[in-house]
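J.: Sequence first, then the predicted structure:
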Amino acid sequence: MSDQDTPRDNEGQQPEEELRRMLEQLLGGGMINPNQLAGVAGLPADPQALSQMLMQLQQAMMNPGDGVNWNLVRDAARQAVTDNREVTKQESQEYDQALSVAQLWLSEVTSVGSNVLIEPPRAITRYEWLNLSLDTWSEISGPVAESISRALVEMLSEQAPEEYREMIDRSTPMVRSMGQAMFAMQLGQVLGQLAKEVLSGGDIGMPVLQNGQAALLPQNLSAWAEGLELNFSEVLMYFAVRELAHAHLFVHARWLRLHLVSAITEFAREIRIDADRIEDAVSGLDVANPEELKQVLQSGQLIPPRTPEQEVALERLETMLALIDGWVDVVTRDATSRLPNADAIAEMVRRRRATGSPAERAFGSLVGLELRPRRLREATSMWSLVTEKLGAETRDSLWDHRDALPGAEDIDDPFALVERLSGGDKAEETDELDDELARLLGDPDSFGEAPEGGETQKDA
């Protein structure tokens, strides 16, 4: 290769410096309009906030580090929550009383509610939800961010001309850091949107608050209940019971949280970037139109089809989330039977969950992971049947160990599950044995002829 074909290298530093300057110019040198960038990525429109986030992105490129910058995630999330309000003293007392009564109601229908929570349940603000959930999001999203960064480096290395691959290989830490920083900015926006929508600590199907704390968000719950034409005290009691049921389940089944995190990590491990798919998706776009670009990003078109391994991991995760929410639905239904409008509230909850919130859809477009179970109604029916036929004690005992938990086939055929749990197969074998014994006793000739005179082999 001639000198003209080789990128300039000033003691091994020039190519990286050129790449860094190019990226910095794209981000802050006027080549990309900040307002357009905000519209495309869903970043804050406030110029000061956007400038601060772009500066953090530049710092990530200049000072590559390992992992996601969670300060950047927190800052982006707080920027997205523009109307946080504190919990009033009256609300705090009202919610504490509802949670206390809910604990009594719950203890009447399930033994799972007898476990003591690490932290007392309480009402929290949107900012508190962010701060208390950040460690969990770090655990869940860390592997996702790492997979995306790795895929970005692999794509650049594969797609770059041969003469630039050595430069990209040496710039890998910077490219990886940039990818993680961009992921952090988008994730922060998603979490900020979630903070404005979640009603409780377990609202997304798994415990995200620190120490698995049970909590309700008065600001969001009040906003959601507006227009339902229902007594708010009933809505509050329903969600207090539901949140405690969810929190106690994860205290009872301590293996459950790790199982969910492992399933998400397994899904993230298979994330890849399809360069051809990206090229096809953006080839006809008007790059000067932020709305058109934003639509492509939010649609998930840039996420490649799931691999067979991802399909298996996603099916396992969806089944587990359906089992969790289905159990919580049944226990909440039984515990709130005193409420005149419990069924109406439950139906509103199901509709809200079925449609999915904007934040949930954003998270799905970000990593291609659907957090809402598709089989909730079937799982709820299964738990209802087990409760009706075998009782709450048998139902709850299935959470004692992971191997005892029903699977997808049990959701498909709950009657077979009930038969198995009730010893149906053994009972059938016992009935056949009893019939055979009765036949033998009723017909002595069936035993055959006994040796005459009690002859033994020795006498013979």
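T.: Yep, it's here.
J.: C-alpha from now on. contacts and neighbour counts both.
T.: Fine.
J.: how about stretch 208-222: buried residues?
T.: For stretch 208-222, the neighbour count (16 or more other CA atoms under 10 Å) marks 208-210, 212-221 as buried.
J.: Then stretch 95-102?
T.: Tyr95, Asp96, Ala98, Leu99, Ser100, Ala102.
J.: Not counting sequence-adjacent ones, nearest residue to the second one?
T.: I take that to be Asp96. Arg122 (6.2 Å; CA to CA, 6 or more residues apart in numbering).
J.: Quick check: the most centrally placed residue in the chain vs Met206, distance?
T.: Central residue of the chain (CA atoms, centre = their mean): Leu371, 4.5 Å from the mean position. Here Leu371 is placed at a distance of 9 Å from Met206 (CA to CA, to the nearest Å).
J.: if I look at these two, which residues touch both of them?
T.: Listed as contacting both Leu371 and Met206 by CA atoms under 8 Å, 6 or more residues apart in numbering are Leu321.
J.: Quick check: Thr82 is in a helix.
T.: No - applying DSSP: H, G, I helix; E, B strand; the rest coil, one finds Thr82 to be coil, outside a helix.
J.: Give me the distance between it and Pro308.
T.: Applying CA to CA to Thr82 and Pro308 gives a distance of 41 Å.
J.: same question, Glu162
T.: 32 Å.
J.: again with Ser141
T.: 21 Å.
J.: Which of these two has more residues huddled nearby?
T.: Ser141 (21 against 10; other CA atoms under 10 Å).
J.: part of a helix, is the more buried one?
T.: Yes - counting by three-state DSSP, Ser141 falls inside a helix.
J.: How about Gln310: what's its closest non-neighbour residue?
T.: Closest to Gln310 by CA to CA, 6+ apart is Phe267, at 5.1 Å.
J.: Go ahead and confirm Ala263 touches Arg316.
T.: Yes - at 7.3 Å, Ala263 counts as touching Arg316 under the criterion of CA atoms under 8 Å.
J.: higher neighbour count, these two?
T.: Neighbour comparison, Ala263 and Arg316: the larger count goes to Ala263, with 20 against 17 (by other CA under 10 Å).
J.: who's in contact with the more buried one?
T.: Per CA under 8 Å, 6+ apart, neighbours of Ala263: Ala313, Leu314, Arg316, Leu317.
J.: quick one: which helix or strand includes it?
T.: helix 255-268 (DSSP states H and E).
J.: Name the residues of the helix or strand that that helix is followed by that are buried.
T.: Heading C-terminal from helix 255-268, the first helix or strand you meet, by DSSP H and E, is helix 275-282. Buried residues in helix 275-282, counted by 16+ other CA under 10 Å: Ala275, Val282.
J.: let's bring in a second one:
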Amino acid sequence: MNEFPFGFNMPNPDDRDRGKQGGDGQENPFDQLGQMLSQLGQMMSQASTSSGPVNYDLAKQIAVQKLAGQIGFTAPAEAHTAVTDAVHLAEMWLDPVTTLPAGATTTKAWTARDWVEHTLPTWQRLCDPVAKRMAGAWVEALPAEAKAQAGPLLAMVGQMGGMAFGSQLGGALAQLGSEVLTVTDIGLPLGPDATAALLPANIEEFTKGLERPASEVMVFIAAREAAHQRLFAHVPWLRQRLLGAVEEFANGIKVDISALEELATQVDPANPATIEQAMQSGMLEPKTTPEQQAALTRLETLLALVEGWVDLVVGEAVTDRLPGADALRETLRRRRASGGPAEQTFATLVGLELRPRRLRAATALWRLVTDQHGIDVRDGLWAHPDLMPTTEDLDEPIDFIQRLGSSPADDPIAQLERTEEAEREAGEEKKPGGETD
């Protein structure tokens, strides 16, 4: 987080001459004060027009401000051409190794600012549950008589809370935007439908320590993005399952009211910084409930299955064509499985670390399915969530392979229908007196 919260920054040394009076070399403190008051006035104006638990206008403003000095606001024309060519080549290489057709109808070269703007609607969906729970907890912590007396003050505290969340979100988005390589880099469908987007400036920075040609890395990253887009475009239930699991986890957050009561004595509603400090103090660290743990397990398993499938099909598509493919695969596996600053930043937004902890196990399972039953059966499992491997299947992949049947032509949908029919029959047999519907 910026140590000067809510968009305040240290004065620019290049602007000092403007703060001098006459020729005495002394800075005019009123100039700095005027600038700070101007910023504060703009922020309060935004807070007064913002609705909801998070000031997303402020979040975007802070993210763009922090990114302004790092990465240009527009990608050069040659970057657009390089991205388009890389995605086109990757799609041709992917076609023979999966039954899922190309999912992206649009290819983009984004800057970090583009990424912030185009993913913000999804972040709003993911962050609102957390912010609502926290905002509601603040009100719950107040005694009844205090609520009655507070009146308009509660609305002001709500605005300040929205600004605090907006400030935190803006800083987090700036960090993520400076690190992600593609729009699907953290495993979630954050961007517009059917849009493959790569961030050339970030990929260039990522390439520096790899000792591989930039064009090779670009095609490899493009293949991963294209593979993700095939899943998100042609597996109708996947997007909702992934985002729904994050929302379910966030909705289950429970705040320690006693900790809030203690922190209430340290918060000055007129000072946004004290609210932000309270949120980051650690005293509000939520306890993970059994329901949240179940949602987290489902999310981690599904993320691992997505990333494992992408890892496998991209490997099959590029290994014989790119000399450094194996090294790049291993680098990306470690980057996703171990978690880095991006995953830690995500944890500050929705309260969980977005890591596919079973990535290698998932890749191994998809490899076994492919070897034993072929591409059609492997990709056919994505037709319905009930067909997908479970957490237990990642532990015992051989059992899962055997349940798929010995015939490569065995239809997973037919298996699902047979299973559902057997469950219905079993349910009818258990009814008293042998009654049937």
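T.: Noted; the coordinates are in hand. As the structure is a prediction and not an experimental result, all values here were calculated from the model.
J.: which residue lines up with the residue nearest to the centre of structure 1 in structure 2?
T.: By TM-score structural alignment, Leu371 of structure 1 lines up with Leu354 in structure 2.
J.: Need the three-state assignment for that match.
T.: Relying on three-state DSSP, one would call Leu354 of structure 2 coil.
J.: pretty sure it contacts Glu343?
T.: Yes - Leu354 of structure 2 is in contact with Glu343 according to CA under 8 Å; the separation is 5.7 Å.
J.: who touches both of those two?
T.: Listed as contacting both Leu354 of structure 2 and Glu343 by CA under 8 Å, 6+ apart are Ile186.
J.: burial measure for Glu388 of structure 1, as a count.
T.: Every residue meeting other CA under 10 Å relative to Glu388 of structure 1 is counted, giving 12.
J.: Is it part of a helix or strand, or is it coil?
T.: helix.
J.: any idea what it aligns with in structure 2?
T.: The equivalent of Glu388 of structure 1 in structure 2 is Asp371 (alignment by TM-score structural alignment).
J.: State the distance from its match to Ala226 of structure 2.
T.: From Asp371 of structure 2 to Ala226 of structure 2 the distance is 23 Å (CA to CA).
J.: before we move on, what about Gly7 of structure 2?
T.: Taking CA to CA, one finds Gly7 of structure 2 at 36 Å from Ala226 of structure 2.
J.: Looking at those two, which is more packed in?
T.: Taking other CA under 10 Å, Gly7 of structure 2 and Ala226 do not tie; Ala226 has more neighbours (30 against 21).
J.: what range in structure 1 matches the helix or strand encompassing the more buried one?
T.: Here Ala226 of structure 2, judged by DSSP H and E, is contained in helix 214-234. Mapping helix 214-234 of structure 2 onto structure 1 (TM-score structural alignment) gives residues 232-252.
J.: buried sites along the matching stretch?
T.: 234-252.
J.: so how far does that stretch sit from its counterpart in structure 2?
T.: Comparison of stretch 232-252 of structure 1 with structure 2 after fitting gives an average deviation of 0.8 Å (mean CA distance after the TM-score superposition for structure 1).
J.: Run the chain-centre distance for that stretch.
T.: 19 Å (CA atoms, centre = their mean, to the nearest Å).
J.: do the same with stretch 137-147 of structure 2
T.: Going by CA atoms, centre = their mean, where stretch 137-147 of structure 2 is centred and where its chain is centred differ by 33 Å.
J.: Going by secondary structure, Val377 of structure 2 is in what exactly?
T.: Per DSSP H and E: Val377 of structure 2 is located in helix 359-380.
J.: so the helix or strand just after that helix corresponds to what in structure 1?
T.: The first helix or strand that comes after helix 359-380 of structure 2 along the chain, using DSSP H and E, is helix 391-395. Under TM-score structural alignment, the counterpart of helix 391-395 of structure 2 in structure 1 spans residues 408-412.
J.: can you check stretch 123-131 of structure 2 too?
T.: The aligned range for stretch 123-131 of structure 2 in structure 1 is 137-145, by TM-score structural alignment.
J.: The matching stretch vs structure 2, mean deviation?
T.: Mean for stretch 137-145 of structure 1 is 1.7 Å (mean CA distance after the TM-score superposition for structure 1).
J.: Check which residues of that stretch are buried.
T.: Trp137, Ser138, Ile140, Ser141, Gly142, Pro143, Val144, Ala145.
J.: Quick check: the fifth one touching Val68?
T.: Yes - in terms of CA under 8 Å, Gly142 of structure 1 counts as a neighbour of Val68; the distance is 6.8 Å.
J.: any common contacting residues for those two?
T.: Residues touching both Gly142 of structure 1 and Val68 by CA under 8 Å, 6+ apart: none at all.
J.: I'd like to know how far Gly326 of structure 1 sits from Glu139 of structure 1.
T.: Gly326 of structure 1 is 25 Å from Glu139 of structure 1, by CA to CA.
J.: typo on my end, it should be Leu216 of structure 1
T.: As for Leu216 of structure 1, its distance to Glu139 of structure 1 is 22 Å (criterion: CA to CA).
J.: Could you do Val153 of structure 1 as well?
T.: Following CA to CA, the distance that separates Val153 of structure 1 from Glu139 of structure 1 is 22 Å.
J.: What of Arg439 of structure 1?
T.: Applying CA to CA to Arg439 of structure 1 and Glu139 of structure 1 gives a distance of 64 Å.
J.: repeat for Arg338 of structure 1
T.: From Arg338 of structure 1 to Glu139 of structure 1 the distance is 39 Å (CA to CA).
J.: now do Asp276 of structure 1
T.: Distance from Asp276 of structure 1 to Glu139 of structure 1, by CA to CA: 31 Å.
J.: do the same with Leu217 of structure 1
T.: Distance from Leu217 of structure 1 to Glu139 of structure 1, by CA to CA: 23 Å.
J.: just Val331 of structure 1 next, same as before
T.: 29 Å.
J.: same check, this time on Glu166 of structure 1
T.: For Glu166 of structure 1, the distance to Glu139 of structure 1 - CA to CA - is 33 Å.
J.: repeat for Trp383 of structure 1
T.: 30 Å.
J.: again, but for Arg272 of structure 1
T.: 20 Å.
J.: What of Met61 of structure 1?
T.: The value you get for Met61 of structure 1 to Glu139 of structure 1, if CA to CA is used, is 23 Å.
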